[in-house]
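# I'll drop the sequence and a predicted model, then ask my questions.
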Amino acid sequence: MCLLVPGQDALMNLSATVLLALGMSMDAFAASIGKGATLHNPKFSEALRTGLIFGAVETLMPLIGWALGMLATQFVLEWNHWIAFFLLLFLGCRMVIEGFRGNDAEDAPPLRHGFWLLVTTAIATSLDAMAVGVGLAFLQVNILTTALAIGCATLVMSTTGMMIGRFIGPLLGKRAEILGGIVLMGIGVQILWSHYAG
């Protein structure tokens, strides 16, 4: 995800806010499809739970970035892509290993993901939103409205992604967890590539 370029007297309009919110929610959407695919027939309540966790984290991250931006720190901009990359690489490798390890017929897919696993994944996929929050500190924006828009978009996209994953999971069987891990690692690589590609 690209960071907004601070501009003098720049004011984000509704369409820009919506586009930003959708852009920030894409990583969470991709990750949630993988999460949904690895579960055993997840219900809508579980999809909504995942969406709420992803949405809440995605709402907080621009606010944290905005606060850091007000302090004029460069740490987030210099290291956020590496932190996201290694977190997603770790989570993805873990899923791939678990996918290869669980080859017994009696091994049933889990009914739900652990809370802290979802929070960690949400943080990893939302570090770009924190970097965007740093940029927003230099623009004339209502940071609360923007953060809520990003969070709501992520809630909807993550819940939808989980439900899409529900239908993909039975088709993939044991390979779903491996694919989900590869998706997470791919998101990490994409974040790193986007940063250095400008």
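Yep, it's here.
# make it CA atoms for all contacts and neighbour counts henceforth
Will do.
# Now Phe86: closest residue in space that isn't a chain neighbour?
By the measure of C-alpha to C-alpha, 6 or more residues apart in numbering, the closest residue to Phe86 outside its immediate chain neighbours is Gly188, 7.3 Å from it.
# so how far is stretch 45-53 off the chain centroid?
13 Å (C-alpha atoms, centre = their mean, to the nearest Å).
# Would you indicate which residues of that stretch are buried?
46-53 (16 or more other C-alpha atoms under 10 Å).
# list the buried ones in whatever helix or strand Leu127 lives in?
Assignment of secondary structure by DSSP states H and E places Leu127 within helix 115-136. By neighbour count on 16+ other C-alpha under 10 Å, the buried set for helix 115-136 is 118-136.
# put this beside the first:
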Amino acid sequence: MGEWMTLLFMSVALGMDAFSIGLGMGMLSLRIRQIMKIGMTIGIFHMLMPLAGMTLGKQISVHFGGIAAIIGGILLVILGVTMIRSSFSSDDEPFVQPIGIGLFVFALSASLDSFSVGLSLGIYGAKTWLTITMFGLMSMVLTWAGLIMGKKVQKWLGSYGEAFGGCILLAFGVKILFPF
């Protein structure tokens, strides 16, 4: 029971990252079908990344944990800056779209921290299937919540919604790169 509760809290913490990123990305004009697809993709990445981390576990945890966080932070800063820049251009289409390669980059940036957690859990010897299932489901649900909330906020903010979403992603990336 103690391990289950620990994994539940960890999955909520990792899912809150996905929620925050989803809130920013939700400022784009997304359809419900896109929101569902994004949430499922993030959920899958939040299963694959800790699985890879747990598999590698003891071998590279000391060296790679910090690098994964730095890469995730850099990707979020890039996404945030491009969203802000795109919001001030005359083009109606945002620069970053969570489709195709953009969805891959979005999901990767949201789930890199779960790779680091997976490394730690691999050393600890956590139950693999329980861990990745909880991480995947929680991040999927919280991503959906963030995207839907962002979509609602975008209606209130109008054309400034994408810039605001970019600011959220930028701030989150900076927070990862420079923890206070």
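That came in fine, so what should we check first? This one's a predicted model, so the numbers in the text were calculated from it and none came from an experiment.
# TM between them?
Once superposed, chain against chain, the TM-score is 0.89 (TM-score structural alignment, normalised by the length of the second structure); 179 aligned residues with a C-alpha RMSD of 2.1 Å.
# follow-up on the earlier one: which residues of the second structure does the helix holding Leu127 of the first structure align to?
Matched against the second structure by TM-score structural alignment, helix 115-136 of the first structure falls on residues 100-121.
# element containing the residue nearest to Phe86 of the first structure, please.
Using DSSP H and E, Gly188 of the first structure maps to helix 175-197.
# Show me what that helix is packed up against.
When contacts are defined as 3 or more C-alpha pairs under 8 Å, 6 or more residues apart in numbering; DSSP states H and E, helix 175-197 of the first structure sits against helix 14-38, helix 75-101.
# most neighbours per residue, which of those helices?
helix 14-38 (a mean of 23; mean count of other C-alpha atoms under 10 Å).
# so how much does the helix or strand just after it differ from the second structure once superposed?
Counting by DSSP H and E, the next helix or strand C-terminal to helix 14-38 of the first structure is helix 44-70. Mean deviation of helix 44-70 of the first structure from its aligned counterpart in the second structure after superposition (mean C-alpha distance after the TM-score superposition for the first structure): 1.2 Å.
# what separates helix 44-70 of the first structure from the chain centre, distance-wise?
Going by C-alpha atoms, centre = their mean, where helix 44-70 of the first structure is centred and where its chain is centred differ by 9 Å.
# Leaving out the residues flanking it, which one is nearest to the aligned partner of Arg85 of the second structure in the first structure?
Counting by TM-score structural alignment, Arg85 of the second structure lines up with Ile97 in the first structure. Among residues not flanking Ile97 of the first structure along the chain, Ile178 sits closest, at 7.5 Å (C-alpha to C-alpha, 6+ apart).
# now swap in Gly180 of the first structure and tell me
Per C-alpha to C-alpha, 6+ apart, closest to Gly180 of the first structure is Gly34, 4.0 Å.
# got a list of what the counterpart of that neighbour in the second structure touches?
Alignment note (TM-score structural alignment): Gly34 of the first structure maps to Gly24 of the second structure. Contact analysis of Gly24 of the second structure by C-alpha atoms under 8 Å, 6 or more residues apart in numbering lists 146-147, 150, 162, 164-169.
# 10 Å instead, please
18, 80, 83, 146-147, 149-151, 153-154, 161-170, 172 (C-alpha atoms under 10 Å, 6 or more residues apart in numbering).
# do Ser32 of the first structure as well
26, 38, 47, 50-51, 54, 118, 121-122, 157-165, 180, 183-184.
# how about a cut-off of 6 Å?
158, 161-162 (C-alpha atoms under 6 Å, 6 or more residues apart in numbering).
# out of those, which are inside helices?
Within the contacts of Ser32 of the first structure, residues falling in helices by DSSP state H are 158, 161-162.
# of these, buried ones?
158, 161-162.
# Residue in the second structure paired with Ala56 of the first structure?
So, by TM-score structural alignment, Ala56 of the first structure is matched to Ile44.
# Gly65 of the first structure too?
Per TM-score structural alignment, Gly65 of the first structure is aligned with Gly53.
# ok, now Ser25 of the first structure?
Under TM-score structural alignment, Ser25 of the first structure pairs with Gly15 in the second structure.
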